[in-house]
Structures are given as C-alpha cells and as structure tokens.
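1. mind looking at a prediction? Sequence and model below.
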Amino acid sequence: MADVAVLHNTLDFQGGADTVCLAVCDALADDHDVTLFTVSETALEALSDRFDTPLPDVDVRMPTGANRTARALSWLAPWVGPQLAFRSVLLRRFFLPVADEFDLAVSTANEVAVPIPSVQYVHYPQFKIRRAADADAGRLNALWSRVAAPDVSGGTDTATYLANSGWTADVFEAIYGTRPTVLHPPVDPISCDTTWEDRETGIVVVGRIAPDKRLEEAIAIVDGVRDRGHDVHLHIVGSAPRAYRRYADRIAAAAEERPYVHLETDVPRRRVIELLCGYRYGLNVKADEHFGMAVAEYVAAGMVPFAPASGGQREILRGRADRSFDSVPEAIDLVSGAIDRDDRPRLQRDRFATDGFQEAFRQHVR
C-alpha cells in the first residue's frame, strides 16, 4: 500500500476529465491511501451523483479559500480566457510543501512538474502549447509553463505519461519530444431497452454547454437536415458551468426560436441515458476533440454517431468516412443520407469499458 496524491486542477467544468478523475480515484482507493488535491467549488459527491459513478473513498485537500478562488476564476473566465494551466500552477504551489508525504503523484488533468515519481494523464498538453498550432494558449501560458511545466527532456523527469488518444499523444510528442502511452478514457456500454424502431428519428448532442463545442453549428446542421425534408429535432443536454454562462444564454435563445430544438442543462445522469437510449443519432461538432467522450457514449448507447474528421474522435469512429465531416454542409449530407438509408449502428459498444481502463491504470501505478 502506498500514499498516493491525485492532482486534479478543478472539478468545476464537469466534463470528461472529471470522469477520468473519479475512475482513477476509485481504481486506486482499494489498494492505496489516496488524497485528492484540487481547487474547486464543485464537491466530489456532486460529480458522483451527476455521472452516476461510485464515490471513491479518498481524502480531499484544498487550499484555504479554494472555493472562493474557484468561483472567482469561473466568473472571470469569459474575460480572461484559458485558465486550466493557471489553476494547475495554483494547485502545484499548494502540493509542493507536502509532496514528501507521498510515494507517488497521479495527475488526472494533464502534465505538471512534481518532485516525486508520477503517473500523468494528458487530455491535452496545458503547457508550452504555443508550439501547437491549433491550441488557444492564452497570453500568459509561457509564464505558467516556466513555472510548472515538466522538464521531460532534462533527464531528471520520472513521470509516466498517458494520453487519452493517439492524436493527443502526437501533440504531446511534438511539444515535449516523448510519446505517451495511449489509454482511452472509460466509457461503459449503456443498457438500452428501446429497440431501433422505437427510437426517435432525432439527434442528441451531449456535453458541456461551452463555446468550443460549437453548438450553433449543431443547430445549423439540424436546420439543414430539416430543409432536406426530414422531420428531425435536436436535443442538447449537458452541464452549464458558471464559466460559460453567457454562451449558455446564447444557445438557449437560439433554441427558443426553434420548436424543434430543446436544451436541458445540469440534468441527472438518468435523464442523459434516457435521451441517449431514446434517439437514433448522436452528433459532436467540436473540431480537434482531444478524445470525444460524448461520441464514445453515442456508440456505447447503440446510436449512429457523427463527428468532425479531426482529433481523437476519429479513433472512436474507426476512421469511417460516412460518419465524419469537415463542414456543416458535409454533415448535413451525411446525416440526411443515414436517415434515407436507415443506417444502423455497427461500432463495438464496450470498447472503452471502465474495468479495462482501471486495470491498465493500476498497472501503470504499480
């Protein structure tokens, strides 16, 4: 048994990274004493309820005033831009004085310099990302990188790096010169009693209500499919973190203008599953998605998924050209064609099961 520190910069965005954090804490808690370090206003219990996952038996440590700090950062997000790297700098500063209490550090929110051996799960590199042409680094990323980026090429780094997709591993290697091992995030198959014939001929978009998800394009795609004569409707469902409140208001206004577009925010997990099992088609519109938890959930629920032909989501779709697109008009063509042909789901539903993810992670920790 070891003393393990899990570092997770924030639980407030309530997305795929947070499900990984929960799964990792749960995987390690039986064999080790686990302490979660974070700077969040969202409680671990709230995430466990939202995602309907086990509440891991871990201690939680946060800096004094962490709740107020996290709330302030969320309020400032529309004006200050990317802040995950800064949150990691804050968390690292809190962790360093007590690092020698632990045998191992585990980062579930990207790479960070720590003075003890570590296993680090990278959703997308957060430091030195001026070297990645597609990244929105923020004005101060170079400063945060000097403070907290690991020295991967210096010969003293003892970290094991994991990446959520081969695409993310490529980006990390381009920045740091070393390639992480790919370990896809956990997405369990979803048990659905509804037959294909009884599912609605409609489209679901699952995920954070945030600008990078390009939900206006999802609405435009449904507009276009309807113009082709298909009586489909769109259901957008996901968390609406404080940081994205203005964007959520904009999407709500667009939905109000269309009787066939519905928006639900911050709903229980059972409602998300009800929608995934009740509809035929799942849509993601974010280009260069680092992995694509929503796309994996569409597959896990027996839906026909569509996503941009970029990023890690291509790995979920097995490179199928009839499920991936480069533009809104192309997406309209693909969805309309699938409806015309009555395409059925063909992808493996249990490919990313939690048991496999957790055992692989435990092995890296060992």
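-> Alright, I've got the coordinates. Numbers count the residues shown, from 1 in each chain.
2. only C-alpha atoms from now on, for both contacts and neighbour counts.
-> OK.
3. how about the strands in the stretch 151-300 of the chain?
-> 159-163, 181-182, 200-206, 234-238, 261-265, 279-283 (DSSP state E, counting those that start in this stretch).
4. ok, Val171 to Ile129 distance?
-> Using C-alpha to C-alpha, to the nearest Å, Val171 is found at 9 Å from Ile129.
5. just to revisit the earlier point, tell me which of the strands of the stretch 151-300 of the chain is the most buried.
-> Among the strands of the stretch 151-300 of the chain, strand 279-283 has the highest mean neighbour count (mean count of other C-alpha atoms under 10 Å), at a mean of 27.
6. who's in contact with that one?
-> Contact with strand 279-283 is made by 196, 199-206, 218, 276, 295, 298, 302-307, as judged by C-alpha atoms under 8 Å, 6 or more residues apart in numbering.
7. repeat that for stretch 53-68.
-> Outside stretch 53-68, the residues that reach it (C-alpha under 8 Å, 6+ apart) are 22, 25-26, 29, 33-41, 44-45, 48, 94.
8. also this one, for the comparison:
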Amino acid sequence: MDLMSKGGGEAVAMNVLEALQGDHDLTLLTLTDPDLRELNDYFDTSVDVGSLTVERAGYLAPWLNDRFGLKYYVLQNALLGRYARRHSDEYDLLVSTINELGLESNAVQYVHFPFDWTVSCDDREHIFHPTVEEDSLYERLATRVAGVDREDIRQNALLANSGWTADVVEDAYGTRPEVVHPPIDTREFEDLPWSEREDGIVTVGRIERSKRIKELIRITEGVRERGRDLHLHVIGPTVDEEYREEVEALASGRDYVELEGEVPREELVERICTHKYGIHGKEYEHFGMAVAELAAGGAIPFVPNEGGQHAIVDDREELLYGSVADATEKIARVAADPDLQRELREPMGPSAIRRRFGRRRFQRRIREIVAEAMDRPATGVPGAPTDAPAERPASGD
C-alpha cells in the first residue's frame, strides 16, 4: 500500500519488481507516489524507475492513507484488492505482495499474514491488526469490501513467508501455501571477528508499538543490572509519532540507549557488523527480515517465542524469550559464556544466511512461479529453453 513504509513487505515488493522487470511490462498498483530511487538505495535493489508504471488505486484508499496513515489499514488493504480485481482484465497476471486479496483465480499472492478474520487461532487479538475488533462493524465492512473468496484463494499460486505463516493460512483457507522465505540482502555484511565487536545490542525495525521497543530498553537495563555493560541501538523509521515520544521519554537519562531512527543503509550494516548481539521485540512476527539481517551480520539475535522467526535462529531455546525477565536472563547468560557464544554463532554470518534466505534464491523462484502462472517457460531458471537469456544476478547477492 505504501512502499515508503520501508518494512519487510516493502522489501519483498521491490524484489519482486526487480525479479520480473526483465521479462514483463510492470504496473505497480499502490496508494501513494513512492520515491523509487530512494527505495532502491534503502533496499539495495535495482528497480528500473523509467520503465515501471505506477498507478494509484482509485481515490478513496489513497485519500484514507494520506489522511489517516495506518489507522484504517485493513480497509485500505481491502480497497486496494477491490481496485485490482476491477482492473484485472487490463493485465495478464496480478501479483499481490500485500497478503491475500480478492483477486479471483488467476493471481499470485504472497502472504505475510492472512487477513481472513474468521480464522480461528489462539491469541487472535495479539496477531491481527490492532485497529480491528472481532465481529465489529468495521471488520464486517472491510471483509465485505475485500470480497475474498476461499475457492479463488485455493486456485491461486499461494505463497507464504514462513512455515509458521503457512500453518495459519492453511487453518484459514484449507490449503497450504508454498513457503518462499523473503529475500535477505547479504552482500554488504561482513563477519567481523568476535573480539572486534562492541558489547552492545542492535534492534532494527519501524518505530511503532508492535515492535515493543520500550520493553527492549527494559531488557537492556536488566542485563546491565546483572553486571553486563551492554548498550542498545534502536534503528528504524518512525511510523507512530506518539509511540516514538514514549520511547524517547523512557530513553531519556539512559545514556546506554541510542535512539537513532532511520539511518543510511551503510550505517545500518556497520552497526550490526560491529556489535555482538541483536534483539527483536515483535511478538507473533510472521518471518522477521530484520532478524535475518542481524544474523547475516554475525550478531547473535534474541527473538520472542511466538512467530516465524524461529526458523532463523534454528529454534535454539537460548535465543527464544517469553517475557522481559526471560530475555534479560538469557542475554545475561550468553554474554557471560564465551563457549556458548561460539556455539550460537556457527549458523550465523553472510554465507550461511545467503544459502538459506538469499535474494538470488527468492528472485529465481518468483520468476518460476510467475512463468508457471502464465503458462510460459521461465527465463534464467532450470528447465528454460536453451536460447533463454542468462539469469540476471540479483542485486545485493
């Protein structure tokens, strides 16, 4: 809906555009006027600004986004899908990178987390968007506008960002999507020796309430009280000004907390590569691209118990926490044990993350899936005709 939000979903969208631009004429349906050059710099992508057509999806949804930001996020999502469905006959294929939309049968849909409000899952109130109350008038309106048909969803090429998300999609629709992990940019990360890193923690993500940054400050404070002189860097763009003010107030007077906000890509990479630890605060995270980047930079990442980020840390109990107190104890324990640090770092670093979650893998699979959906041979992938052009290297990989 708004690429300038610069989150994981927006990174996926930019990589899909980059993957497909060599073989297809692309139109981006969105709610804003994105600065694609800035986004290329931020995500280290190479989307061809001159050849991409950007089209606002009608009037109401863009107006809602401009006037209220994320306040009516779910309704905006529904209106975007409705607009795409109405204009579907203008295109050979629709590809959604903003979860499942009512796009009828001929579509590719990448689901970060399903918007099916009837899905029965535990902790529903923690997982769905905070503006939505179950069975409220607003929820019913958004559901009606979205017009998502379960049978259409089953016939789409359905993808999910993690096994955890795939489980929930299967619960919602009775069909299991293919897991295609998001693309992680690893090129700039350097696996610096442990002895050259600072005794500090880095957290990366948008400054908003669901990221639980205040809790991360309290965790760092608790670790320091246990004799470990760690500091905390908070990096990411602000999307909730009220919450940022709360974070600033809590950080005030704590000189071990540096609230950096959005920084250039090279500074982000430098912070990760020169620090020993990372932490993520969002519970029920669908995948956690920021966690994968922390691991790519060689930092040891600590993540909440619930969500798709388990795949990144290989379900290591030492790195999974259930509360502020639990995280405090686990970080303090790891910080005090050099042998455990070495053991936990083994699956980390640029080469390991590239093998598991790299961009080349993601973009190649997206081209294959789109080719299959259009009943065409894919170029640059196994099985393509011998005179097909060679695969273009994915930027940043």
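-> Sure thing, it's come through. These numbers come from a predicted model, not from an experiment.
9. TSV for the strands of the stretch 151-300 of the first structure, including distance to Gly65 of the first structure?
-> As requested, the strands of the stretch 151-300 of the first structure are exported to TSV (distance: least, C-alpha to C-alpha, whole Å):
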stretch	distance to Gly65 of the first structure
strand 159-163	30
strand 181-182	36
strand 200-206	32
strand 234-238	28
strand 261-265	28
strand 279-283	39
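10. for those, which one sits closest to Ala137 of the first structure?
-> strand 159-163 (19.0 Å; C-alpha to C-alpha).
11. Provide the aligned range in the second structure for the closest one.
-> Under TM-score structural alignment, strand 159-163 of the first structure corresponds to residues 156-160 of the second structure.
12. tell me how far that stretch lies from the chain's centre.
-> 17 Å (C-alpha atoms, centre = their mean, to the nearest Å).
13. could you show me where the helices are in the first structure, in order?
-> 16-29, 44-51, 66-80, 84-95, 141-148, 166-176, 215-227, 245-256, 269-278, 293-300, 313-316, 328-341, 354-365 (DSSP state H).
14. need the winner for burial among those.
-> It is helix 293-300: most buried of these by mean count of other C-alpha under 10 Å, with a mean of 26.
15. tilt between that one and strand 279-283?
-> Helix 293-300 of the first structure and strand 279-283 meet at an angle of 150 degrees, taking axes from the mean of the first three to the mean of the last three C-alpha atoms, to 10 degrees as the criterion.
16. what span of the second structure lines up against helix 293-300 of the first structure?
-> Under the criterion TM-score structural alignment, helix 293-300 of the first structure matches residues 289-296.
17. the matching stretch vs the first structure, average offset?
-> Mean deviation of stretch 289-296 of the second structure from its aligned counterpart in the first structure after superposition (mean C-alpha distance after the TM-score superposition for the first structure): 0.8 Å.
18. tell me how far that stretch is from the chain's mean position?
-> 10 Å.
19. likewise for stretch 46-60 of the first structure?
-> 16 Å.
20. gap between the two ends of it?
-> Terminal-residue distance, stretch 46-60 of the first structure (C-alpha to C-alpha): 14 Å.
21. how many residues are close by Gly228 of the first structure?
-> Careful, residue 228 of the first structure is Arg; it's not Gly. 12 (other C-alpha atoms under 10 Å).
22. oops, could you answer that again for Ala240 of the first structure instead?
-> 23.
23. how about the nearest residue to Phe43 of the second structure, chain neighbours excluded?
-> Nearest in space to Phe43 of the second structure, with sequence neighbours left out and distances taken as C-alpha to C-alpha, 6 or more residues apart in numbering, is Ala11 at 6.4 Å.
24. thought that neighbour was touching Asp41?
-> No: look at Ala11 of the second structure against Asp41 with C-alpha atoms under 8 Å: they stay out of range, at 11.5 Å.
25. which part of the second structure matches stretch 119-127 of the first structure?
-> Taking TM-score structural alignment, stretch 119-127 of the first structure hits residues 108-116 over in the second structure.
26. need the contact partners of the matching stretch.
-> Against stretch 108-116 of the second structure from outside (C-alpha under 8 Å, 6+ apart): 9, 93-101, 128, 156-161, 165, 168-169, 172, 286-287, 369-370, 373.
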